[in-house]
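Trainee: Here is a sequence together with a model predicted from it:
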Amino acid sequence: MSLIGEERKDYILNKLNLEGKVKTNELVDNLNVSSETIRRYLEDLEEENKLKRVYGGAVKINLAREEPSQLKREVLYADEKRRIGRAAATLVEDNDVIYIDDGTTTLHMIDYLLNKKNIKVITNSVPALYLLIDYMNKELFSGEIFFIGGRVSSVQSRVVGSLAEQMVENFYADKAFISIDGIMMDKGITGFDEERGQLVKKMIAQSKHNIVVTDHSKFGEVQFYKVADLKEIDIIVSDVPAPKEWEDYLAKKDVTWIASS
């Protein structure tokens, strides 16, 4: 295929990754080619297992229909998550009360909270709890820890359920740091698990500022449970800048985007 053909296919994949789907008629207009040419591109990309053709266009292949275990999630995009965690931690100020969600990205924040004074951390993450306790016993962390109680998910090393939700309702936080499984402009932020999603909804409702931490692999993904609209989010911290196609939408929703360095 010619270079221009490959560039067109890259355009299709980029649009697909951001929006989750593409429509043939829109691609015809945007790329100024025939519908037959678009059909060939989509066929080629489907053969390469990069998309799934559907009536009128194509959709992103979602291979992960179930949430990976906490141990498996730890090794995915580990360097990116570490940078995101460091950038997110700069948003924490002395005397803050913060929620730290159970994600593996938020877990990386804790290493960079040790110089903060008099902060209170509320979390449902078992690994976050152990890490904070370890730092506290070594006299490296001087804040307070509040662990959300309830039903324990051993595979995901977190606490969920109605008891956990009731406990969250007893706290007001300055900032909530939230991990996600998918993000799209019109679909908001989504997750694999409805119980965890319900708990995160409570955290968002109880916080002055809500901050999503996510690596680029979640862009264009829509998972089972809708957690929140983007208008409910104040800041997104990621490993890459905001996609240009999202910039106007984010501005309208008054969402600030921070790219980690």
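Mentor: Yep, that arrived. Numbers count the residues shown, from 1 in each chain.
Trainee: From here on, just use CA atoms for contacts and neighbour counts.
Mentor: OK.
Trainee: Spit out the contact partners of the residue nearest to the spatial centre of the chain.
Mentor: Residue closest to the average C-alpha location in the chain (C-alpha atoms, centre = their mean): Ile180, at 3.2 Å. By C-alpha atoms under 8 Å, 6 or more residues apart in numbering, the residues touching Ile180 are Gly103, Ile189, Thr190, Gly191, Val212, Val213, Thr214, Lys218.
Trainee: switch to 10 Å and redo it
Mentor: 101-103, 105, 189-192, 197, 200, 212-215, 218, 223, 227 (C-alpha atoms under 10 Å, 6 or more residues apart in numbering).
Trainee: Next: Val126.
Mentor: Neighbour list for Val126: Asp102, Leu132, Phe147, Ile148, Val152, Ser153, Ser154, Gln156, Ser157, Arg158, Val159 [criterion: C-alpha under 10 Å, 6+ apart].
Trainee: Out of the residues you listed, list just those in strands.
Mentor: Among those, the residues falling in strands (DSSP state E) are Phe147, Val152, Ser153, Arg158, Val159.
Trainee: I'd like to know which of those residues are buried.
Mentor: With burial judged by 16 or more other C-alpha atoms under 10 Å, the buried subset of the ones in strands among the contacts of Val126 is Phe147, Val152, Arg158, Val159.
Trainee: Verify the contact between the third one and Arg151 for me.
Mentor: Yes - using C-alpha atoms under 10 Å, Arg158 makes contact with Arg151 at a distance of 8.4 Å.
Trainee: Once you drop chain neighbours, what's closest to Pro243?
Mentor: Distance criterion C-alpha to C-alpha, 6 or more residues apart in numbering; nearest residue to Pro243, sequence neighbours excluded, is Leu18 at 7.8 Å.
Trainee: Next up, a structure to set beside the first:
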Amino acid sequence: MLKSERKRFITDKIREENTVSLEELTNLLETSESTIRRDLDELESENKLRRVHGGAERIASLQEELSNQEKSIKNVQEKMAIAKEALAQIDEGDVVFIDAGTTTELLVRELTFKQVTVVTNSIHHASKLVERGIQTIIIGGFVKQSTDASVGQLAVEQIKRLNFDKAFLGMNGVDENFFTTPDLEEAVIKQLIIENARKAYVLVDNTKLSQTSFVKVTGIEKASVITNKSLNVLTKNLKEKTEVMEV
């Protein structure tokens, strides 16, 4: 098969299934791993896909956002390690904000402190926290179906009045300068949370590094990043501008 035909096959496969593994492509195209790797590298340089460990994935649009259900099945082990590192940053007596999201949901599952107060904009998180007997304050507002996050002016006004010892947030994109997210209203909420926290942590698995979404939340120097180890060159650059905790 010609290189152009292989590359067309790969891009069609990515378009249909969103992700593809190196092993699968090697079997389907009946060629060597080294050949497929070169094809994937070329397609990445052409901005046709994004290379990930063991294969490649479709490049998301700036405004694309997966639902919590879709996010929950991706990179679970990495997210669990990130959540445990986040847990280690919480002290007894802290007032903590925990953002809506799948990685922060794992932090909620791990949280066993009784002498903490947790503020959250997630109905799902609030329910789990109350079950554990943890003092919980829930932010009101319009609930976004896809992410379970309370957004809008009511949420903004409530958050403006509160201060936090620590805040833990998810994010869709982290580049050399900014944290980004697809949604304008969620961006406002996240920015306020970071501003009102003595210490803010952004919890992202390394697939979010070097990614950019539609709306800038704030500069990366405003929060520490907790992520899993990555060969991504951005990690090195981030460490020059903010604290990066790799697990």
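Mentor: It's in. Predicted model only: the values in this text are computed from it and were never measured.
Trainee: what TM-score comes out when they're superposed?
Mentor: In this superposition the chains share a TM-score of 0.75, using TM-score structural alignment, normalised by the length of structure 2; 204 aligned residues with a C-alpha RMSD of 2.5 Å.
Trainee: re earlier: with respect to Ile84 of structure 1, which of the ones in strands among the contacts of Val126 of structure 1 is nearest?
Mentor: Comparing these against Ile84 of structure 1 with C-alpha to C-alpha places Arg158 closest, at 20.9 Å.
Trainee: Please say which position in structure 1 Glu246 of structure 2 maps to.
Mentor: In structure 1, the residue paired with Glu246 of structure 2 is Ala259, using TM-score structural alignment.
Trainee: Now do the same contact list for the residue nearest to Pro243 of structure 1.
Mentor: Contacts for Leu18 of structure 1 (C-alpha under 10 Å, 6+ apart) come out as Lys60, Ile183, Met184, Met185, His216, Lys218, Phe219, Gly220, Glu221, Pro243, Glu245, Trp246.
Trainee: Just list what the helix or strand encompassing Glu36 of structure 1 packs against, helices and strands only.
Mentor: Using DSSP states H and E, Glu36 of structure 1 maps to helix 35-47. Under the contact criterion of 3 or more C-alpha pairs under 10 Å, 6 or more residues apart in numbering; DSSP states H and E, helix 35-47 of structure 1 touches helix 3-19, helix 24-31, strand 52-54, strand 57-59.
Trainee: Determine which of the ones you listed approaches Gly85 of structure 1 most closely.
Mentor: Gly85 of structure 1 lies closest, by C-alpha to C-alpha, to one member of the helices and strands packed on helix 35-47 of structure 1: helix 3-19, at 23.0 Å.
Trainee: Specify, as a residue range, where that closest one falls in structure 2.
Mentor: The aligned range for helix 3-19 of structure 1 in structure 2 is empty, by TM-score structural alignment.
Trainee: Show me which of the contacts of Leu18 of structure 1 is closest to Gln70 of structure 1.
Mentor: For these, the residue nearest Gln70 of structure 1 by C-alpha to C-alpha is Lys218; the value is 16.4 Å.
Trainee: I'd say the closest one and Asp181 touch.
Mentor: Yes - applying C-alpha under 10 Å, one finds Lys218 of structure 1 in contact with Asp181, separated by 5.9 Å.
Trainee: Which neighbours do those two have in common?
Mentor: Shared contacts of Lys218 of structure 1 and Asp181, defined by C-alpha under 10 Å, 6+ apart, are found at Ile189, Thr190.
Trainee: for the contacts of Val126 of structure 1, which one is nearest Ile236 of structure 1?
Mentor: Checking the contacts of Val126 of structure 1 against Ile236 of structure 1 with C-alpha to C-alpha, the nearest one is Asp102 at 16.7 Å.
Trainee: Please name the nearest non-neighbouring residue to Val52 of structure 2.
Mentor: Here the residue nearest Val52 of structure 2, using C-alpha to C-alpha, 6+ apart, is Thr207, at 7.5 Å.
Trainee: So what does that neighbour match up with in structure 1?
Mentor: Alignment note (TM-score structural alignment): Thr207 of structure 2 maps to Ser217 of structure 1.
Trainee: how much space between that match and Asp44 of structure 1?
Mentor: Look at Ser217 of structure 1 and Asp44 of structure 1: by C-alpha to C-alpha, to the nearest Å, they are 23 Å apart.
Trainee: related to what we said a few turns ago, what kind of secondary structure is the match of Thr207 of structure 2 in?
Mentor: Per DSSP: H, G, I helix; E, B strand; the rest coil, the local secondary structure of Ser217 of structure 1 is helix.
Trainee: number of nearby residues for it?
Mentor: 14 (other C-alpha atoms under 10 Å).
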